[in-house]
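> Sequence and predicted model, in that order:
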Amino acid sequence: MKTILAILQKAGGWRPNLYLKIENPPYMELVIEAVDESGPCGLPAISVCHYGEQNGDAMRDPEMCFELGVAGGAHLNPFYWRNDYAGIEQWSRFIREGNYCYHPQLHAQHESFAKTWDNNLRQQGFAAVFTDKCIVG
């Protein structure tokens, strides 16, 4: 997720109140925000989401949540994927009853999707159109 990391760097890095809203017509707006809870490994987490609208409701298309790691250089590790239009919600890494749970095949799918999505975001120019005006709050 090099594009998302570049946007985060331009925004001054991760912080608990991080909320970025990037409008880039004709594409759906992109929202990047800090998640209230840490990720499954206890690291800071962010949500990256395209929002559409259906019947007046905000619809995620898609949303992915990532842990922000810094060991070995800044990187994003996915653990959640959701698409409201398709009615799908997936956790590839999570904590259940105090135990770390990991679905290797689903996590590999999340990593693959994230790479494709990141390439699309780069090609669509989301990092290029990011300015301080995209920082909400």
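Everything's here; your move.

> from here on, contacts and neighbour counts on C-alpha atoms
OK.

> now the helices for this protein?
2-10, 104-123, 126-129 (DSSP state H).

> what residue is smack in the middle of the protein?
Nearest to the centroid of the C-alpha atoms of the chain, with distances taken as C-alpha atoms, centre = their mean, sits Val48, at 2.4 Å.

> How about the contacts made by the spatially closest residue to it that is not a sequence neighbour?
Of all residues not flanking Val48 in the chain, Ile32 sits nearest, at 4.6 Å (C-alpha to C-alpha, 6 or more residues apart in numbering). Ile32 is in contact with 18-21, 46-49, counting by C-alpha atoms under 8 Å, 6 or more residues apart in numbering.

> run the last query once more with 7 Å
19-21, 46-49 (C-alpha atoms under 7 Å, 6 or more residues apart in numbering).

> Go through the residues you listed and flag which are in strands.
Applying DSSP state E to those, the entries found in strands are 19-21, 46-49.

> Quick check: the two most widely separated of those residues?
Distances among the ones in strands among the contacts of Ile32 were taken as C-alpha to C-alpha; the most separated pair is Lys21 and Ile46, at 13.2 Å.

> which of those two has more neighbours?
Neighbours were counted for Lys21 and for Ile46 using other C-alpha atoms under 10 Å; Ile46 has more, 26 against 18.

> next up, a second structure to put side by side with the first:
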Amino acid sequence: MKKLNKQATEVFAQLITGLKDGYCKIENAFFMPLTIEKIGQAAITGLGNTDLYSLCHYYIQNGDLMQDPEMCFMVIDNRTETQTDLSLIKIIPYMYVLASIGVFEESVTLENNEVKNFNLKQQADHAKFANRWLINIKQQGFLDIDHLKCQFNFQINTDRRSWDEVPVRSKWFENRIQAVKLAYRVAKRYTAEVRLTEGTHPFTTSGSYFSHTDL
């Protein structure tokens, strides 16, 4: 299977170095947001311990998240604190999604920690595209942004409804402290209870609760 070239590997390594709690979003005023998410782990026969990552540009259309594109990667990272050479990290693309035209390509199928099926030509095409895409990401300035921001979700409950019925509002912060301060301010302003979660799944993620009565 084809891995990323040296230049693309360097860009990818910088992106995951800034990852906080498995998910980050980089806002760039001139381009679509870029998200980086650790989506799993596997001990794949022949490859060893492997982390699985998603890299995605997206926009919202009629309430739906549209990947433009999204790619998934297997990352075998043998670097240590004393050995940081990029030759010790291997990054293999295995999925490509372009929602606007309904493209979903899985060039490598993983099942029970094994590579079950793979399409060598398609996987090579994925690697070729990823090499170009990551260089574009660098040229567009995503690596120059000082902070990778994490998504925090706020639900403002003013009438003791079930939390599943309370709308979610999302904002992006550099750290959790900023989000907590905002949750307290909102609870006080609206005389409400505020539920705070982090990441892309607010209804299934464990949350923290802030009440105006605590202030």
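Perfect, thanks for sending it. Quick caveat: nothing in here was measured; it's all calculated off a predicted structure.

> which residues touch stretch 41-56 of the second structure?
34-40, 67, 69-76, 113-114.

> What's the PyMOL syntax to select whichever of those are buried?
Only the buried entries of the contacts of stretch 41-56 of the second structure go into this PyMOL selection, using 16 or more other C-alpha atoms under 10 Å:
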select buried, resi 34+35+36+37+38+67+69+70+71+72+73+74+75+76
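
> related to what we said a few turns ago, now distance to Gly56 of the first structure and mean neighbour count too, for the helices of the first structure, in JSON lines please.
Shown next, in JSON lines, are the helices of the first structure (distance: least, C-alpha to C-alpha, whole Å; neighbours: other C-alpha atoms under 10 Å):
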{"stretch": "helix 2-10", "distance to Gly56 of the first structure": "28", "mean neighbour count": "17"}
{"stretch": "helix 104-123", "distance to Gly56 of the first structure": "25", "mean neighbour count": "15"}
{"stretch": "helix 126-129", "distance to Gly56 of the first structure": "25", "mean neighbour count": "17"}
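
> Would you mind putting these into JSON lines with distance to Tyr80 of the first structure alongside?
What follows is the helices of the first structure, written out as JSON lines (distance: least, C-alpha to C-alpha, whole Å):
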{"stretch": "helix 2-10", "distance to Tyr80 of the first structure": "16"}
{"stretch": "helix 104-123", "distance to Tyr80 of the first structure": "8"}
{"stretch": "helix 126-129", "distance to Tyr80 of the first structure": "22"}
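
> follow-up on the earlier one: show me what the residue nearest to the centre of the first structure aligns to in the second structure.
Counting by TM-score structural alignment, Val48 of the first structure lines up with Leu55 in the second structure.

> I'd like to know how far its match sits from Met71 of the second structure.
5 Å (C-alpha to C-alpha, to the nearest Å).

> Equivalent analysis for Gln139 of the second structure, please.
18 Å.

> what's the mean distance for the longest strand along the first structure versus the second structure?
Criterion DSSP E: the longest strand present in the first structure is strand 57-69. Comparison of strand 57-69 of the first structure with the second structure after fitting gives an average deviation of 0.7 Å (mean C-alpha distance after the TM-score superposition for the first structure).

> and the angle for that strand with helix 2-10?
For strand 57-69 of the first structure against helix 2-10, the angle by axes from the mean of the first three to the mean of the last three C-alpha atoms, to 10 degrees is 80 degrees.

> give me the stretch of the second structure that strand 57-69 of the first structure matches.
Using TM-score structural alignment, strand 57-69 of the first structure corresponds to residues 64-76 of the second structure.
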